[in-house]
Each structure stands twice: as C-alpha cells, then as structure tokens.
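Student: Give me a 3D structure for the following:
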Amino acid sequence: MKLFRKLREQFIVKLAYINYFKYAIGEIVLVVIGILIALQINNWNEIRKQEIVIQNYYVKISNEIDSLLKLLENNTGYTEYMTKELKYCIDYMESKRIDSNAVYLEKLKLTTDCASQTFFYPVINEFLSQGYLTKVNDKKISKYFENLSYYQQQINVNDEDRTNYCVMQLQPFIQKNINYSDIMLDSGVNPHFDLPDVSTKNGPKTDFQKMQNSIELWNLIYRKIEIERDALVINKSLISTLKKIKKQIEILKIKDDKE
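Tutor: Reported below is the predicted structural model:
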C-alpha cells in the first residue's frame, strides 16, 4: 500500500507539472498574440495618419502645380515671342540695310534680356525630402517626379547658358560696338520709384553699317535664339510633366477615398 500510495503521489505531482507547463505556454502565447495585435493596430493607425498627411500634400501639390503652370505658360509665350522677334533681326541683317531701323533696334533689345527663369517647388520639394513619395505605391507618379527633377536640372543648365552668354559674349560686344542707350530694355522713369530718367541718347553713334556686316552680332543673335529654343523645349516638357503629376494625383486621391 505504501508503494502504491507513493506511486500515486508521484503521478499527481508529475501531472501537475505537465498541466502547469501547458498553462504557462498558453499564457505566453496569449501575451504574444496580444502584443502582435497591439503592434498591428498601432501600425494601422500610423499608416492611416500617414495617408492623411499624403492626402493633404496632394491638395497642396495640386495648388502649387496650378500656380507653376500659369507662370510656365506665361514664360513660354514670352519666349516664343522673343524667338520670333529675334528672327526679325536676322532677316534685317540679311537684307543688308544700313539705316538705323527703329523696329530693328526694338527687337535687338531682346538680346539683352538675360533674366533666368528658375522655378521653385517648396511643397513638392518638402514632399520628396520627407520621403512620402516612397510611401506611395504608384510607379507612374514616381516616374513623373523623376522627370520633374530632370527638367528642373535642365532649366538650371539653360539659365547658366543664358548668364554665360550675356556676361561672356553679349556684354563685351555691346561695349565695343553699340551705344547701350540704343538697346536698353527699360530706359524710362519707373512709375513706382523716383528714379532719374536716362532715356536721352547721346554720345558716340552706333555704326549700323558695321553691325550689318558683323558676323559676331549675327552669331550672338543666333546663339540667343538657340538658348531660347532650348528653353521652349524644356518648358513645354515641364508643363506636360506637371499636368501628368496633377492628373495622377487626382487618380490617387479617388483611389484612396474608395479604400
């Protein structure tokens, strides 16, 4: 009987250990599952917050693109006008006329327009720098933003070409051959400021006969046309890219709203 009692006690103790071990394993599993569920819920919340931020960026980017398109289209129109007017100067020189044609001089002034057309994208740059584009699972919009970055670089190159043209080529030629008052872009009194009027044209006269036969001036005008034609290609490509981004943003907004 003592033997049977001892065996029974050992069995009960052993059974208790097994049950306790099972209970402990079960409790650990429940804790792990609870932690995973909590992490998943937190992850869902973070994703949702991120989606709301991205949606807000979509609205601001769309508005920024509208402003940029207006500016780009105005610049493009002016550049097309400038290119056409400079072609008149080429035709005038080709005619071998030697009179100081007032229309020719007005159009020749455009060679001195060296203003850069660098554009700024504060909202878009912030969106990209914060890494939100990597959170958008859309290959099209990623490609469009890549193109946008490329055309921005091309604008910078075009601006640099324009600046170098003015500083290194045009200004030295004007100083040697042209009375600058003949081709000043804006020589009159500024209506908003009390500035002196420097519109009087005195001093040495421009030798128009010499200019008509100047291959240097001919090349300068053609170089200016070349720079502006490059700007037209870049601007029109940029306009197309911005419109694609705006359209794709609208598609993504509708898609996110449905989800």
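
Student: use CA for all of it now, contacts and neighbours both
Tutor: OK.

Student: if you go through the stretch 51-200 of the chain in chain order, where are the helices?
Tutor: Per DSSP state H, counting those that start in this stretch, the stretch 51-200 of the chain carries helices over the ranges 102-108, 122-129, 139-164, 171-177.

Student: could I get those as CSV with distance to residue 24?
Tutor: Compiled in CSV, the helices of the stretch 51-200 of the chain are given as follows (distance: least, CA to CA, whole Å):
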stretch, distance to residue 24
helix 102-108, 91
helix 122-129, 48
helix 139-164, 49
helix 171-177, 88
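
Student: Residue 88 contacts residue 105, doesn't it?
Tutor: No - checked against CA atoms under 8 Å, the pair residue 88 and residue 105 is beyond contact range at 10.5 Å.

Student: I have a second one here; can you model it like the first so I can compare?
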Amino acid sequence: MIKFFRKIRQNLLLKNKFKKYLVYAIGEIFLVVIGILLALSINNWNSNRIKDKIIRNYYERIISELNQEIISAERQKKQNHKLISYNQRALKILNSKNSDSLDILKDLLGATATNWISEYSFPITDEFLNQNFLSEIKNDSLKANFKYFSQVLKITEGLNGYNNDQYRMTIEPFFAKNINYSEVALKNYKKFLIDGGPKTDLRPFFENLELWNILTFKLESLEIEYQMFDKAIKAFKSLKSEIKTELEKK
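Tutor: Okay, the predicted model is just below:
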C-alpha cells in the first residue's frame, strides 16, 4: 500500500504536477492522521471497557463485603447496648447505696472492665480505594458515599483508640488495685479464670468518687460508640444502595 502511494507521488512529480502533488500529499497526511486517531480511539475504548469491567467486578464484591459488615455492625451494636445497660444499672445501684444489691453490682461491674472495640473488615473496598478507582467514578452521589464511608471508618478508628487508652490507663489500673476481677468478670470470660484470691468488699465503693467517674466515663464512651454504630450501619447501607443503582445503569 505504501509503495502504491509512493508511485502516485513520483508520477505526479515527473509530470510536473506540483499542485496536484501537494494536494495529494496533504490528503495522504490527513488520512494517516485519521488512521492514527482512529487507532487511538479504538485503543482508548478498549482500555475503558476493560477498566469498566474491573470496576464492575469490584462493585459486586464490595456489595458482598458490605452485606457481611452490616450484619457484624448490627451484632456489635447489640453487644454495645448490653454493656450500656450494665453500666447504667451499676451506677443506679451505687447511687442508691443499697447493700442488698451488692451481688448484682458484682455481676454488672464486669461490663466496665471489658473493652470491646468496633471491628470492621473491608479488604476489597480498601483495595479499590487504594488503587484510586474513586477518581474514575462519575456519579457524584456514589463518590460522596465512598468518601463518607471512609470518614466513618476513620472516626471509628479514633474512637477505638480512645477506648483502648481509657481501658489501659484508667479502668484496668483501678480494678487491679481495688477489685478482684475474677469475681466480677462477665460470664463468657469468667469461665477461663480461676476462682479465689482476696474477696472484694464493695460497700466502701458507694462513696468512691473514682469508681463513680470511671463508670460514668465508660457509659459516655459506650453511648458515643452506640451512635457510631448507627452511623456506620447507615453509611454501609447507603453505599450499598448507590453501588447497586450504578450497576443497574451499566
């Protein structure tokens, strides 16, 4: 094909048809440019098609991941509510100064000495975001949902850090010095412990400001965590809904 075009140009030059040669040369350049642009367009279309297929695959797996973590968040929310209830009841007993309720108080204090952090696992979603696929999303609502999802996880991580510090620096040291933990541990932990050791007399704690504040601070952090579970569940469900809508468009 190249030899054919070259022969035409040579014939035009030999016949001194410079104008026709120039027009033909420009036309040939134009055809070459069109061919290059067409090839680039096809290549770009193919690349976008492959990228869309990869993103679609991620979306389907992210939905599955979200379904699992919504169930996990709802289960953790119930556990959190149980701890809130225990701490509230313990504070009410301390406030009542009712010695007849000391055995109940022992069963409740284990909730204060327990640190259950919020745990989520999103390896596929993290991989999607780390590969900067967020920049490929044209749907502003979906993009906003991904960003809010990331913010919720970041806040949850910060809250977990606060709860860990609260337990490590305040709660555990107090129990270690003042309360026989094996007596007050929650049932699912007590089965791993050995009964015995010095008995704890809880009556003096009716007037113990430190224990009162420990229970109060613990209750506060549990209430905040409960609210974060609500936000997390809402964020997970909203992101799932947006992704499903996006998949239906494709």
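
Student: coming back round to it: the helices of the stretch 51-200 of the first structure: which one's closest to residue 226 of the first structure?
Tutor: helix 139-164 (10.0 Å; CA to CA).

Student: so how far does stretch 26-44 of the second structure sit from its counterpart in the first structure?
Tutor: Average distance, stretch 26-44 of the second structure versus aligned residues of the first structure after superposition (mean CA distance after the TM-score superposition for the first structure): 0.5 Å.

Student: got it, and stretch 242-249 of the second structure?
Tutor: Averaged out, stretch 242-249 of the second structure is 0.7 Å away (mean CA distance after the TM-score superposition for the first structure).

Student: Excluding chain neighbours, what is closest to the residue nearest to the spatial centre of the second structure?
Tutor: With distances taken as CA atoms, centre = their mean, residue 153 lies nearest the centre of the second structure, 4.2 Å away. Leaving aside its chain neighbours, residue 153 of the second structure sits nearest to residue 232 (7.6 Å; criterion: CA to CA, 6 or more residues apart in numbering).

Student: which residues sit in contact with that neighbour?
Tutor: Counting by CA atoms under 8 Å, 6 or more residues apart in numbering, residue 232 of the second structure makes contact with 73, 149, 152-153.

Student: Quickly name whichever of those residues is closest to residue 119 of the second structure.
Tutor: Nearest to residue 119 of the second structure among the contacts of residue 232 of the second structure is residue 73, at 8.1 Å by CA to CA.

Student: Need the three-state assignment for residue 43 of the first structure.
Tutor: helix (DSSP: H, G, I helix; E, B strand; the rest coil).

Student: One more: residue 201 of the second structure?
Tutor: Residue 201 of the second structure - assigned by three-state DSSP - is coil.

Student: Identify the residue of the first structure aligned to the residue nearest to residue 153 of the second structure.
Tutor: Under the alignment (TM-score structural alignment), residue 232 of the second structure maps onto residue 238 of the first structure.

Student: now swap in residue 141 of the second structure and tell me
Tutor: By TM-score structural alignment, residue 141 of the second structure lines up with residue 140.

Student: What is the burial count for the residue nearest to that match when sequence neighbours are not counted?
Tutor: Computed as CA to CA, 6+ apart, the closest residue to residue 140 of the first structure that is not its neighbour in sequence is residue 248, at 7.6 Å. Using other CA atoms under 10 Å, residue 248 of the first structure has 17 other residues around it.

Student: thought residue 160 of the second structure was touching residue 117?
Tutor: Yes - counting by CA under 8 Å, residue 117 is a contact partner of residue 160 of the second structure at 5.5 Å.

Student: What is the nearest of the contacts of residue 232 of the second structure to residue 168 of the second structure?
Tutor: residue 153 (22.3 Å).

Student: distance of that closest one from residue 121 of the second structure?
Tutor: 10 Å (CA to CA, to the nearest Å).

Student: Ok, residue 193 of the second structure next?
Tutor: Applying CA to CA to residue 193 of the second structure and residue 121 of the second structure gives a distance of 30 Å.

Student: and residue 50 of the first structure, what pairs with it in the second structure?
Tutor: Under TM-score structural alignment, residue 50 of the first structure pairs with residue 51 in the second structure.

Student: Its match: which element?
Tutor: helix 18-96 (DSSP states H and E).
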